[in-house]
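Q: 3D, please:
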Amino acid sequence: MTMTPEQASWFADIVERIVGNVEHVVLGKSYVIRLSLTALLSEGHLLLEDVPGTGKTSMARALAQSIRGTTTRVQFTPDLLPGDITGMTVYDQRSGEFEFHRGPVFATIVLADEINRASPKTQSALLEVMEEGHVTIDGVTHPVTAPFLVIATQNPIEQAGTYRLPEAQLDRFLMKTAIGYPDHAATVRILDAAGGPRAAVLEPVVELDVVRDMIAVARTVHIDPVITDYVARLVDATRTHPDVRLGASVRGALALVRCAKTFAAIQGRHYVVPDDVKALAEPVLAHRLGLDPESEFDGVTAPSVVAQILVETPPPSDRVAV
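A: Next up is the predicted model:
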């Protein structure tokens, strides 16, 4: 079953309502909010590499409030243990049994703040739940709620006290982007509201059941074979680029297709066009690339490689069938 134009219009209308609601808290960042919703509705996770104080926690909380979900925040530190994230079993002396105490990962939206400050062992505690949607403690599997979104933030790797995320973990994130500083107009509005409540409480605009329906509908967006061929050519080009030692994986190609479907629905279309792929190629593919050390030394960046590949790889010229 393929998404209908009416469903696409319904989908886009709800997204606009959510974006407008979140923008009451996170001013002037409509694009990043849409990327966050794309990750949520594509059943993926978002990585933000940004400086402190740009509103990452506020965005996660506002997004959860807008869909009547729950949110938790985990501050990653060098002494954080895996059980501090997933939860652990504790012996109850009164009952004589072990009880599972849920960790902060059991929420609709989990903010993993400064994820690269924790040790690789603790970072890896998120791998299972991000990929499988459940955690396994002492041989017992505990599913998390659906929908489920991890928004992880990391400091620029040049900062002291950070651990570089391994390629396998970076590949688990559907997209990577940054919120960035607000523009002048948004900064003035933030300062004008500085005397208000410290943490705004938003009214939900949709229920979680509606979000689950949107996730199911997003999977039915039509994507023509010429578009999937275009995605495959882009991914192949990342593997043969002279500045790249590790190209995008098959998971990366699947992620680009999933995101393009959701992004098309967010635009109110029931079919994917090449511009959807182009718009998402950098946030979906760039963080999955491993650059040659000499190229990095010469100033080459993963986003610049993706931009070059987009220029050199012609999009499909045939009319997309819908």
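Q: CA atoms for contacts and neighbours, from now on please.
A: OK.
Q: list the contacts of the nearest residue to residue 134 once chain neighbours are set aside.
A: Distance criterion Cα to Cα, 6 or more residues apart in numbering; nearest residue to residue 134, sequence neighbours excluded, is residue 143 at 4.0 Å. Going by Cα atoms under 8 Å, 6 or more residues apart in numbering, residue 143 touches 133, 134, 135.
Q: from residue 189, how far out is residue 143?
A: 41 Å (Cα to Cα, to the nearest Å).
Q: residue most distant from the centroid, this protein?
A: For the chain, the residue at maximal distance from the C-alpha centroid (Cα atoms, centre = their mean) is residue 94, at 42.5 Å.
Q: sec struct for it, please.
A: Under DSSP: H, G, I helix; E, B strand; the rest coil, residue 94 falls in the coil class.
Q: same question for residue 220.
A: Three-state assignment for residue 220 (three-state DSSP): coil.
Q: from residue 264, how far off is it?
A: Using Cα to Cα, one gets 11 Å for the distance from residue 220 to residue 264.
Q: for those two, indicate the residue with more neighbours.
A: Higher neighbour count among residue 220 and residue 264: residue 264, with 24 against 17, using other Cα atoms under 10 Å.
Q: would you list every one of the strands in the stretch 201-322 of the chain?
A: Assigned by DSSP state E, counting those that start in this stretch, the strands in the stretch 201-322 of the chain fall at 244-246, 290-291.
Q: I misspoke; the intended subject was the stretch 1-150 of the chain.
A: Along the stretch 1-150 of the chain, the stretches classed as strands by DSSP E, counting those that start in this stretch are 46-49, 71-75, 87-92, 97-102, 109-113, 134-137, 140-143, 149-154.
Q: here's the other one to compare against:
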Amino acid sequence: MTTTGPTTSQNGPGEGPQGAGGLPGQQGAAPAAGRSFAGMFDAICTNIAGAVHGKADVIRLTVTCLVAGGHLLIEDVPGVGKTTIAKALARSVDGHFGRVQFTPDLLPSDVLGSSVWNQRNGAFEFRAGPVFHNLVLSDEINRASPKTQSALLEAMAEEQVTVDGTTYPLPRPFMVVATQNPLEHQGTFPLPESQLDRFLMRLSVGYPDRTAELALLVEEDHGDRLDRLRPVVSTEDVLAMAAAASRVYVAEALAAYLVDLADRSRRSATFSLGISPRAALGLLGAARVHAAADGRDYVTPDDVKHLARPVLAHRVVLAPESQLQGMTAEEAVSELLRTTPVPS
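A: All right, here's what the predicted structure looks like:
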């Protein structure tokens, strides 16, 4: 993706904040001729793996999130490659990339853009912020104030931004990749449940294994690997993949299984906040992408189980009794999966 800094200014409202000509591609288009869904999915994963060692599962989940049209929250300690994964994803897609370094003094207008007086025209013109890109890296999002964090709510939920009473559409595909350090680190503000629910997945990169870390230390061109990545798909390809995934068959019994998971979470004493309808829809969409990436045109319960923890764990809130017992959200979701009957 074309990289642009956080102070990027784009065209005014008359020309559209997406830039001259907007972005190509129509929803429902067929995949590129001669390239299967699984082939393009694997191509993106392989390209990212050229800069990220030993994290195949994290990479596949990241690409799944992109194709499913969701947003990604990567939470982990500093220095394990959170930003590298986001940059590698951006470089793998031939679109537009924007980055915002979230700090305590960051303002909503620094993210969304603002109206600027044009003396030549004698009128205010809207100058778009870095959110008007296909992929937006929100680095260390929990270091900004809640006011600035909430500036992304409309963009993430509706793919549009409203500034000074005027609504501007965002380019498609649109994805926010946010990174954050654990909340016990100094200088952080916890993300509210309303914003957490807008992230399709939350992933933890984790430390590399011994082999991957050794390869990282001995390679001479580590600093250049990310710079050498080139796009392997276009934005039209991503939209075509998303449209193809939306046609993956879901049996009524499997849809009922998702409803059962959500209903049990809402009635369970383990949770004080259960699975939302948005979470169930997100899990279904991600499961469709997972099935298509495996070369199938139907979703199985195993697809749902594989994705349930990264899609659901950050959206639920444990009851005080569960927290006192030392249970984590991931463990609670696993127990929910274990106790909910699977359709045959």
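Q: would you format the strands of the stretch 201-322 of structure 1 as TSV with mean neighbour count and distance to residue 230 of structure 1 included?
A: Shown next, in TSV, are the strands of the stretch 201-322 of structure 1 (neighbours: other Cα atoms under 10 Å; distance: least, Cα to Cα, whole Å):
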stretch	mean neighbour count	distance to residue 230 of structure 1
strand 244-246	18	20
strand 290-291	20	22
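Q: just so I know, which of those strands lies nearest residue 24 of structure 1?
A: Evaluated over the strands of the stretch 201-322 of structure 1, closeness to residue 24 of structure 1 peaks at strand 290-291, with 37.6 Å, by Cα to Cα.
Q: quick one: list the elements packing against the closest one.
A: Identification of packing neighbours for strand 290-291 of structure 1 by 3 or more Cα pairs under 8 Å, 6 or more residues apart in numbering; DSSP states H and E yields strand 244-246.
Q: repeat the analysis, applying 10 Å as the threshold.
A: strand 244-246, helix 302-312 (3 or more Cα pairs under 10 Å, 6 or more residues apart in numbering; DSSP states H and E).
Q: other SSEs contacting the first one?
A: Counting contacts by 3+ Cα pairs under 10 Å, 6+ apart, strand 244-246 of structure 1 is packed against helix 225-240, strand 290-291, helix 293-297.
Q: can you put those in TSV and add distance to residue 207 of structure 1?
A: Formatted as TSV, these follow (distance: least, Cα to Cα, whole Å):
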stretch	distance to residue 207 of structure 1
helix 225-240	33
strand 290-291	40
helix 293-297	45
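Q: looking at these, which is closest to residue 39 of structure 1?
A: Comparing those by Cα to Cα, helix 225-240 comes nearest, at 18.1 Å.
Q: could you tell me where the closest one falls in structure 2?
A: Using TM-score structural alignment, helix 225-240 of structure 1 lines up with residues 252-267 of structure 2.
Q: can you give me the buried ones in the matching stretch?
A: Residues of stretch 252-267 of structure 2 classed as buried: 254, 255, 257, 258, 259, 261, 262, 264, 265, 266 (neighbour count, 16 or more other Cα atoms under 10 Å).
Q: farthest-apart pair in these, please.
A: 254 and 266 (18.8 Å).
Q: which SS class is residue 208 of structure 2?
A: Per three-state DSSP, residue 208 of structure 2 ends up coil.
Q: my guess is residue 159 of structure 2 contacts residue 153. True?
A: Yes: with contact defined as Cα atoms under 10 Å, residue 159 of structure 2 counts as touching residue 153 (9.5 Å).
Q: name the residues contacting each of these two.
A: Residues touching both residue 159 of structure 2 and residue 153 (Cα atoms under 10 Å, 6 or more residues apart in numbering): there are none.
Q: what's stretch 112-131 of structure 2 aligned against in structure 1?
A: Matched against structure 1 by TM-score structural alignment, stretch 112-131 of structure 2 falls on residues 86-105.
Q: likewise for stretch 205-216 of structure 2?
A: Going by TM-score structural alignment: stretch 205-216 of structure 2 matches residues 179-190.
Q: now what about that stretch, what contacts it?
A: For stretch 179-190 of structure 1, the surrounding residues in contact (Cα under 10 Å, 6+ apart) are 25-33, 48-56, 59, 192-194, 196.
Q: restricted to buried residues, select those residues in PyMOL.
A: Selection command for PyMOL covering only the buried members of the contacts of stretch 179-190 of structure 1, criterion 16+ other Cα under 10 Å:
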select buried, resi 25+26+27+28+29+30+32+33+48+49+50+51+55+56+59
